[in-house]
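Enquirer: here is my input; please provide its structure:
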Amino acid sequence: MKGSLIIVGFFTIGVLAGLFHLCPIDITQSDISFYALCALMFSVGLSVGNNPQTLNNFRSLNPRLAFLPIMTILGTLAASALTSLILPERSAADCMAIGSGFGYYSLSSIFITEYKGPELGTVALLSNIMREMITLLCAPLLVRWFGNLAPISAGGATTMDTTLPIITRSAGQEFVVVSIFHGFLVDFSVPFLVTFFCSF
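Expert: Take a look at the predicted model:
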């Protein structure tokens, strides 16, 4: 929760700095976002490769639960496409590109800003931050109303890092491996799906 509030705080500071022209350079006319994206991709690869225990955890997973990340991806994309029906100024591809962030706000918003511009990138940032914060705040309620897998699916790509503690506390220790596996696969899909939908 604290981490999400810090991110929102930095986003607010960035908006204010842009509004009042406090930034000495115009980053929309530079390659800074591209280099930031490269650094983020390197960090993702480093964090996955640096934890050999992750692969061992995957081997002990119930094969039926391997479908959970697939259903999370399909459900999110279906809901995103339906959202375009009530937002006529946005295409289904735009909405699905935003949904394809799966809570991974830093990576997806930079991709979308690169391909579609800062307006849609900002919407993607806010949408994905909200997904993470809803999971952090509502995980106990999601478990009570929809079962132990609900907060894992709601957390999207964040279930192997920021939302893992609250999911473990709400759903139980036996869902740690499921949560890490789910987060890993959904996280891995983000750059491919976001760039795919941004290409339309």
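Enquirer: from here on, contacts and neighbour counts on C-alpha atoms
Expert: Will do.
Enquirer: from Asn50, how far out is Gly103?
Expert: Using C-alpha to C-alpha, to the nearest Å, Gly103 is found at 22 Å from Asn50.
Enquirer: in which helix or strand would I find the residue nearest to Ser33 when sequence neighbours are not counted?
Expert: Take Ser33 and drop its neighbours on the chain: the residue closest to it by C-alpha to C-alpha, 6 or more residues apart in numbering is Ile110, 6.6 Å away. According to DSSP states H and E, Ile110 maps onto helix 105-116.
Enquirer: next SSE after that helix?
Expert: helix 118-146.
Enquirer: name the residues of that next one that are buried.
Expert: Within helix 118-146, the residues that count as buried by 16 or more other C-alpha atoms under 10 Å are 120-133, 135-136, 138-140, 142-143.
Enquirer: can you check stretch 103-118 too?
Expert: Taking 16+ other C-alpha under 10 Å as the criterion, stretch 103-118 shows 103-116 as buried.
Enquirer: now for the helix holding Ile110, which elements pack on it?
Expert: Contacts defined by 3 or more C-alpha pairs under 8 Å, 6 or more residues apart in numbering; DSSP states H and E place helix 105-116 against helix 32-49, helix 92-99, helix 118-146, helix 176-198.
Enquirer: for the shortest one, name the packing helices and strands.
Expert: Using 3+ C-alpha pairs under 8 Å, 6+ apart as the contact definition, the elements that helix 92-99 packs against are helix 67-86, helix 105-116, helix 118-146, helix 176-198.
Enquirer: same thing but at 7 Å, please
Expert: helix 67-86, helix 176-198 (3 or more C-alpha pairs under 7 Å, 6 or more residues apart in numbering; DSSP states H and E).
Enquirer: please provide the structure for the following sequence as well, for comparison with the first:
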Amino acid sequence: MKGSLIIVSFFLLGTLCGLYDLLPPGFTTDNMSYYALCALMFSVGISIGNDPNTLKSFRSLNPRLVLLPVMTILGTLSGCAVVSLFLGHRSAADCMAVGSGFGYYSLSSIFITEYKGAELGTIALLSNIMREIIALLCAPLLVKYFGRLAPISVGGATTMDTTLPIITRCSGQKFVIVSIFHGFIVDFSVPFLVTLFCSI
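Expert: Sure thing, here's the model as predicted:
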């Protein structure tokens, strides 16, 4: 929760700096978001390759649980497609691009801003932050009413880091590997799916 509030605070600070022209001249160039995206992708690569033990532990997973990230992706995209029917000013591809962030607000919002503009990028940022906050705050209720896999699916790409502690506490220790695997696969899909829907 604290991490989400820090991200929102930086977002608001950046908005104020842009609104009141508080940044030095030349700082807000068109290439700035591209350089930030490159740095972010480099960091993602380091975080995935940094822990070989995580990759080895995936072998102990129940084969049926391998389908969980696939169902999370399909369920999220289906929900976004349905929501687009009620939003006349947004196409299904736009809504699915926002949903393809799966809670990974930093990466997806930069991609969407690059392809579709700041308005949709801001919507993606807020949408993905809300997904993480819902997973953090509602995990006990999700387990109670929908089962132990529900908070993992709701957490999306965040289940291998920020929402892992609350998932472990609510779903149980035996779901740690499932949660990490789920987060890893969903996390890996974000740049491909966001780019795909943004280019449609």
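Enquirer: returning to what we had before: how far does the helix holding Ile110 of structure 1 sit from its chain's centre?
Expert: 11 Å (C-alpha atoms, centre = their mean, to the nearest Å).
Enquirer: can you check stretch 150-160 of structure 2 too?
Expert: Relative to its chain's centre, stretch 150-160 of structure 2 lies at 9 Å (C-alpha atoms, centre = their mean).
Enquirer: repeat for stretch 41-48 of structure 2
Expert: The answer for stretch 41-48 of structure 2 is 15 Å, by C-alpha atoms, centre = their mean.
Enquirer: the closest residue to Leu68 of structure 2 other than its chain neighbours and Thr28 of structure 2: what is the separation?
Expert: Distance criterion C-alpha to C-alpha, 6+ apart; nearest residue to Leu68 of structure 2, sequence neighbours excluded, is His182 at 6.8 Å. To Thr28 of structure 2, His182 of structure 2 is 36 Å away according to C-alpha to C-alpha.
Enquirer: which one of those two has more residues nearby?
Expert: His182 (27 against 12; other C-alpha atoms under 10 Å).
Enquirer: the more buried one reaches Val70, doesn't it?
Expert: No. Assessed by C-alpha atoms under 7 Å, His182 of structure 2 is found out of contact with Val70, at 8.8 Å.
Enquirer: which bit of structure 1 covers the helix or strand where Gly155 of structure 2 lies?
Expert: According to DSSP H and E, Gly155 of structure 2 maps onto helix 150-155. Mapping helix 150-155 of structure 2 onto structure 1 (TM-score structural alignment) gives residues 150-155.
Enquirer: now do the helix holding Ile110 of structure 1: everything it contacts.
Expert: Contacts to helix 105-116 of structure 1, defined as C-alpha atoms under 7 Å, 6 or more residues apart in numbering, come from residues 33, 37, 40, 101, 120-122, 124-125, 128-129, 190, 194, 198.
Enquirer: just give me the closest of those residues to Asp94 of structure 1.
Expert: Cys198 (6.7 Å; C-alpha to C-alpha).
Enquirer: number of nearby residues for the counterpart of the closest one in structure 2?
Expert: Correspondence of Cys198 of structure 1 to structure 2, assessed by TM-score structural alignment: Cys198. Residues near Cys198 of structure 2, counting by other C-alpha under 10 Å, number 19.
Enquirer: residue contacts, Cys198 of structure 2?
Expert: The contact partners of Cys198 of structure 2, by C-alpha under 7 Å, 6+ apart, come to 93-94, 97, 112, 115-116.
Enquirer: a markdown table please, covering those residues and showing distance to Asn62 of structure 2.
Expert: Listed next are the contacts of Cys198 of structure 2 as a markdown table, based on distance: C-alpha to C-alpha, whole Å:
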| residue | distance to Asn62 of structure 2 |
| --- | --- |
| Ala93 | 33 |
| Asp94 | 35 |
| Ala97 | 30 |
| Ile112 | 35 |
| Tyr115 | 38 |
| Lys116 | 39 |
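Enquirer: closest to Gly172 of structure 2 out of those?
Expert: Closest to Gly172 of structure 2 out of the contacts of Cys198 of structure 2 is Ala97 (32.1 Å), distances taken as C-alpha to C-alpha.
Enquirer: from what I can see that closest one touches Pro191, true?
Expert: No. Assessed by C-alpha under 7 Å, Ala97 of structure 2 is found out of contact with Pro191, at 10.0 Å.
Enquirer: have a look at these two and say which one is more surrounded.
Expert: Counted by other C-alpha under 10 Å, Ala97 of structure 2 and Pro191 do not tie: Ala97 has more neighbours, with 30 against 17.
Enquirer: that one: what's it in contact with?
Expert: 194, 197-198.
Enquirer: separation between Ile6 of structure 1 and Thr12 of structure 1?
Expert: Ile6 of structure 1 is 10 Å from Thr12 of structure 1, by C-alpha to C-alpha.
Enquirer: do the same with Thr135 of structure 1
Expert: Thr135 of structure 1 is 21 Å from Thr12 of structure 1, by C-alpha to C-alpha.
Enquirer: next, the residue in structure 1 sticking out farthest from the centre: secondary structure please.
Expert: Most distant residue from the mean C-alpha position of structure 1: Pro24, 30.0 Å away (C-alpha atoms, centre = their mean). Secondary structure, DSSP: H, G, I helix; E, B strand; the rest coil: Pro24 of structure 1 is coil.
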